[in-house]
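Trainee: 3D, please:
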Amino acid sequence: MTKLLLVEDHEELWDFLSRRLRRRGFDVVLAHNGQQALEKVASDEPDLMLLDMDLPIMDGWTVAKTLRTQSNAIPIIALTAHAMSGDRTKALAAGCDEYHSKPVDFDLLLTQVDEVLLRREEKDA
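Mentor: From the prediction side, this is the model:
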């Protein structure tokens, strides 16, 4: 079972996404701030992270940059309300593998999850 780390500080969104992802067969681990995200990556070893970029304690930009300094870093999909020109480029430059603007389009998000995991498998093969 694919394990996803959902890092989101808004209860309505983490509840919505975690329930829908679990129904799709994913094992979902939650973190509600950037520091918890780093701790969960180390302790739970998820296959992929869905990372809100605006988080308390440590923002998602810092989390992504920190994780990119590690070897064999976890794939990251940025979840952000930042949908201005250049925000996608900024997220990718921070170390994210993909970018998804809020409000979440769940079907598109699932497609992105599948694509990022497939790229990871091909890279590791």
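
Trainee: Please count neighbours and contacts with C-alpha atoms only from this point.
Mentor: Will do.

Trainee: in stretch 108-125, what's buried?
Mentor: By neighbour count on 16 or more other CA atoms under 10 Å, the buried set for stretch 108-125 is 109, 112, 113, 116, 117, 120.

Trainee: pull the longest helix from this structure.
Mentor: helix 106-124 (DSSP state H).

Trainee: Not counting its own residues, what contacts it?
Mentor: Where contact means CA atoms under 8 Å, 6 or more residues apart in numbering, the residues beyond helix 106-124 that reach it are 47, 48, 75, 77, 97, 98, 100.

Trainee: To check against the first, give me the structure of this:
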Amino acid sequence: MTAKQILYVEDNEDNIYMLKRRLERKGYQIHVAYTGEEGVLKVDEVKPDLILMDLTLPGISGFEAIEQIRLTNTNVPIIVLSAHAMDSYMNESVAVGANDFDTKPVDLKRLIQKIESLI
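Mentor: Predicted coordinates for the structure are as follows:
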């Protein structure tokens, strides 16, 4: 069985290192984009099974990146990962096209359940 491809859009090296390693141990192949723009471009290149999207990114925000991805790709599931645990961030994420929302620091068991339910 081929590993599921996840595009992780995140600019914090510590977060990338920690989550990428943990997800790879679970059998996922992780591709990283460091900016919103790079994330939008990598969707066509990587053709991910799922996207993990930070909201606070250099250049365009995660919200804007999701909007741009949804213009051409309506099917790929997107989970927002944010340190902002407020309902307004969750509601705006869903409004621009995210499928789900989770908070940082990441609870790996909960995140894996969300990933599995979407792919």
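
Trainee: TM-score for this pair?
Mentor: The TM-score (TM-score structural alignment, normalised by the length of the second structure) is 0.93; 117 aligned residues with a CA RMSD of 1.1 Å.

Trainee: re earlier: nearest to residue 81 of the first structure, out of the buried residues of stretch 108-125 of the first structure: which one, please.
Mentor: residue 109 (14.2 Å; CA to CA).

Trainee: so what corresponds to the closest one in the second structure?
Mentor: For residue 109 of the first structure, the aligned position in the second structure is residue 111, judged by TM-score structural alignment.

Trainee: Same question for residue 33 of the first structure.
Mentor: When the second structure is aligned by TM-score structural alignment, residue 33 of the first structure is paired with residue 35.

Trainee: what's the neighbour count on that match?
Mentor: For residue 35 of the second structure, the neighbour count with other CA atoms under 10 Å is 22.

Trainee: so who does the residue most central in space within the first structure touch?
Mentor: The centre of the first structure sits closest to residue 50, judged by CA atoms, centre = their mean, with a distance of 1.7 Å. Going by CA under 8 Å, 6+ apart, residue 50 of the first structure touches 4, 5, 6, 7, 76, 77, 78, 79.

Trainee: Residue 39 of the first structure: which element?
Mentor: With secondary structure defined by DSSP states H and E, residue 39 of the first structure is part of helix 34-44.

Trainee: buried stuff in that helix?
Mentor: For helix 34-44 of the first structure, a neighbour-count test (16+ other CA under 10 Å) marks 34, 35, 36, 37, 38, 40, 41 as buried.

Trainee: That concludes my questions; thank you for your assistance.
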